[in-house]
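Q: okay, here's the prediction I keep looking at, along with the sequence it came from:
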Amino acid sequence: MNVSFFDDHPEPADIRAEVLAGLTQPEKRIPPKFFYDEQGSRLFDAICELPEYYPTRTEIGLLRQYGAEMAELLGHDVVLIELGSGSSLKIRTLLAALRPRVYIPVDISREHLLRSAEGLAAAFPDIEVRAACADYSRPFSLPLQADDQPRAAFFPGSSVGNFEPPDAEAFLHRVGTLLGPGGHLLIGVDLRKSEDLLHAAYNDAQGITAAFNLNLLTRINRELEGTFDPAAFHHSAFFNPHDSRMEMHLVSNAPQQVLVAGETFRFSEGESIHTECSYKYSVKDFHALAERAGFKPVRVWTDDQQLFSVHGLRRGDD
């Protein structure tokens, strides 16, 4: 198969530093990127198939309906970089319409990335696949080699909503620098909607989102010699209207103390670890954010119910 692998995966020391730093804050927090070990990636794939979880099926519907238009905007014969190698159905739909010369999937979950890259290389033997295991939430390297063709990026799933807005702006600026003047970005953005729909999407009846959230504690136990008892915490997800964001937390059921990498952390009953934010934007507000980061909005596609949006952005000329 025409696939290569580039490893810029965070070292255990990096994970240790970020987790310990988050747990020492007045409001304990752990970055959502650490959800995605092998089990976490499997659970997220299951979340994407839930009846309550509208973003994935809505975005796939937009890709199927407007894929030819999106491919035309990105430009054919490009190096396509996918940030977050998530739903293979999304990227398969785009690859079929775009047929880039080179495809570079980027993901922090090594095993998940490898499986996905190998499957896509087999399905698209005419496309060179260069898988890159990296943390795209901070500066990272890519196997771009000496490519002189235009670059485009695909960032699906509204993962941009997991960044605080200033961090989202900085992230988009880094992506723009990576793409270069005139490079295009296709990005999924979740829209503002009723709290009932949001609550259902993050608190599914089967409890898969709860298992996904709690798996973070299992990963810390395994990789950082943690002593978390996942049964001593519960999943909580709610809408914060002031900041227009969903929040996910792991809430302590009773007073307790936990060891992580030799450090002791105490929890009172009801105290939480903040594990994820998911900001919801209007089209106008997201365009303003993109423009501050150096992108020009070119196109936007939305579904009939205005649940989700896919934006075509162009990096400005420097």
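A: In hand now; what should we look at?
Q: C-alpha from now on. contacts and neighbour counts both.
A: OK.
Q: wait, L224 touches R16, no?
A: Yes: the pair L224 and R16 passes the contact test of C-alpha atoms under 8 Å, sitting 6.7 Å apart.
Q: presented hereafter is structure B, for comparison with structure A:
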Amino acid sequence: MSRPPGHPVSLTEFEADVRAGLSKADQKELYSKYLYDDLGTALFEAITLLPEYGLTRADLRLLDGHARELSNWCVNLSTVVELGSGSGEKARRILPHLVKTGPLTYCPVDLSGAALNRCVRDVDDITGLKIIPIEDSYISGLASASKLRKAETSMLVLFLGSSIGNFDPPVAEQFLIAVREKLKSGDVLLLGTDLVKDLDQILAAYNDPLGLTAAFNLNLLLRINRALGANFDVRQFEHEARYNLADQRIEMHLRSKSDQVISIGSGFTVTLKKDETIWTESSYKFRPEQIRSMSERSGFSCEAQWIDEEWPFAQSLLRITSLHGDRRAGLIE
């Protein structure tokens, strides 16, 4: 789980995506970005506090541990951009150290205006920091932020948590290429990735005993009910998390408890058999060498890598090198 990828969507796009995903014959699916309405976002933030979900704490421990070291890698830094900033808790760990090198502009980028407001409140007491929140998608927001930088200065981009793991591997590389295209020589990307770990540890994180992850998953059906006039009965579904060992990913599904027919708006129905599932999210896990290889294929070099020992999680410091051939990322927004 992570802050959602994607871009602001209209109700028409939401409905089109829902209909397309639920019309698939082999495996019905819904985009994970739609998990994050106001209630979904609140549930996700609660999940990050659970003892079973160690990813966020690992992220924060690493930031605390190398915040000072990070400033040494960022020469002539003027701008820090955080993609999927949420409440700004992570940036708060490093900005006080980075601003010691000189005045900084911090641009949190998030789809949630409420999250951006909390973020601004959380960091606005840092002396020497100018805050420009950007309510937008990752790449579009990064493009806007890059235009704000002073000439001949560098930019640090934060893409923390496990957000990159929500993309299928080819799309993850396309995304990194899209980020690379917005950067200049001297810029740095700090990338967070969840690592392969003990199976019991992974499954416990996505099947918490309080049922918060289940509520987070089921809330997607309630969102469809509210927005599209559907009649999903969440009592007829159960949350299921499974680990795909071959592909190194955790999958979240909603399993139908019975044969049922659901109406969505006017003129569209979905038939589900008992035990049929709707696939709602993937979270890929990585090995350190896979992160380095993926980065190199995307036009970055991995200059440093920090790994948390308590919860296997990595933060990798990437510098731009060059793009290869004519690989472009025009489909990533």
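A: Arrived safely, thanks for sending. This one's a predicted model, so the numbers in the text were calculated from it and none came from an experiment.
Q: circling back: quick one: which of L224 and R16 of structure 1 has more around it?
A: L224 (19 against 16; other C-alpha atoms under 10 Å).
Q: so what corresponds to the more buried one in structure 2?
A: Under the alignment defined by TM-score structural alignment, L224 of structure 1 is paired with L228 of structure 2.
Q: not counting sequence-adjacent ones, nearest residue to that match?
A: Distance criterion C-alpha to C-alpha, 6 or more residues apart in numbering; nearest residue to L228 of structure 2, sequence neighbours excluded, is G265 at 5.6 Å.
Q: and that neighbour, how many neighbours?
A: Neighbour tally, G265 of structure 2, other C-alpha under 10 Å: 15.
Q: can you map out the strands along the stretch 1-150 of structure 2?
A: For the stretch 1-150 of structure 2, the strands defined by DSSP state E, counting those that start in this stretch occupy 28-29, 77-83, 104-110, 129-131, 134-135.
Q: any idea which of these gets closest to Y284 of structure 2?
A: strand 28-29 (16.8 Å; C-alpha to C-alpha).
Q: circling back: thought the match of L224 of structure 1 was touching E15?
A: Yes: contact criterion C-alpha under 8 Å: L228 of structure 2 and E15 qualify, at 6.9 Å.
Q: what is the burial count for E181 of structure 2?
A: 17.
Q: what residue of structure 1 matches up with it?
A: Checking TM-score structural alignment: E181 of structure 2 goes with T177.
Q: ok, now G161 of structure 2?
A: Checking TM-score structural alignment: G161 of structure 2 goes with G157.
Q: kindly report the same for R319 of structure 2.
A: With TM-score structural alignment as the criterion, R319 of structure 2 pairs with R314.
Q: and the residue lying closest to that match once chain neighbours are set aside, how far from G119 of structure 1?
A: Spatial nearest neighbour of R314 of structure 1, chain neighbours left out: H184 (4.5 Å); criterion: C-alpha to C-alpha, 6+ apart. Using C-alpha to C-alpha, to the nearest Å, H184 of structure 1 is found at 26 Å from G119 of structure 1.
Q: which one's more surrounded, these two?
A: H184 (28 against 14).
Q: what lines up with D45 of structure 1 in structure 2?
A: With TM-score structural alignment as the criterion, D45 of structure 1 matches E45.
Q: contacts for the helix or strand where L156 of structure 2 lies?
A: Applying DSSP states H and E as the criterion places L156 of structure 2 in strand 154-159. Residues from elsewhere that reach strand 154-159 of structure 2 (C-alpha atoms under 8 Å, 6 or more residues apart in numbering): 74-84, 146, 149, 183-192.
Q: any of these buried? List them.
A: 74, 77-84, 146, 149, 183-184, 186-192 (16 or more other C-alpha atoms under 10 Å).
Q: what about the residue positioned nearest the centre of structure 1, distance to F171 of structure 1?
A: Taking C-alpha atoms, centre = their mean, the centroid of structure 1 lies closest to S159, which sits 3.7 Å from it. From S159 of structure 1 over to F171 of structure 1 the distance is 11 Å, taken as C-alpha to C-alpha.
Q: and N253 of structure 1, by the same measure?
A: The value you get for N253 of structure 1 to F171 of structure 1, if C-alpha to C-alpha is used, is 36 Å.
Q: which one's more surrounded, the two?
A: For N253 of structure 1 versus F171, neighbours defined as other C-alpha under 10 Å are more numerous around F171 (19 against 16).
Q: quick check: angle from the helix or strand hosting the more buried one to strand 79-83?
A: Using DSSP H and E, F171 of structure 1 falls within helix 165-179. If you take axes from the mean of the first three to the mean of the last three C-alpha atoms, to 10 degrees, helix 165-179 of structure 1 sits at 160 degrees to strand 79-83.
Q: helix 165-179 of structure 1 vs structure 2, average offset?
A: Its aligned residues in structure 2 lie a mean 0.6 Å from helix 165-179 of structure 1 after superposition (mean C-alpha distance after the TM-score superposition for structure 1).
Q: which residues does the very next helix or strand once past that helix contact?
A: Going down the chain from helix 165-179 of structure 1, the next helix or strand is strand 184-190, by DSSP H and E. With C-alpha under 8 Å, 6+ apart as the test, strand 184-190 of structure 1 has contacts from 55, 59, 70, 73-74, 151-161, 279-281, 307-315.
Q: now do strand 184-190 of structure 1: distance to the chain's middle.
A: 12 Å (C-alpha atoms, centre = their mean, to the nearest Å).
Q: show me what the very next helix or strand once past that strand is packed up against.
A: Per DSSP H and E, the first helix or strand lying C-terminal to strand 184-190 of structure 1 is helix 195-202. Counting contacts by 3 or more C-alpha pairs under 8 Å, 6 or more residues apart in numbering; DSSP states H and E, helix 195-202 of structure 1 packs against strand 233-240.
Q: so the strand it packs on matches what in structure 2?
A: Using TM-score structural alignment, strand 233-240 of structure 1 pairs with 237-244 in structure 2.
Q: max-length helix in structure 1?
A: Across structure 1, the longest stretch assigned as helix under DSSP state H is helix 54-74.
Q: now that one: buried residues?
A: 54-63, 66-67, 69-71, 73-74.
Q: how big's the offset between that helix and structure 2?
A: Looks like 1.3 Å for helix 54-74 of structure 1 (mean C-alpha distance after the TM-score superposition for structure 1).
Q: same for that helix, what does it pack against?
A: helix 88-98, strand 184-190, strand 295-302, strand 308-315.
Q: hmm, 6 Å instead?
A: helix 88-98 (3 or more C-alpha pairs under 6 Å, 6 or more residues apart in numbering; DSSP states H and E).
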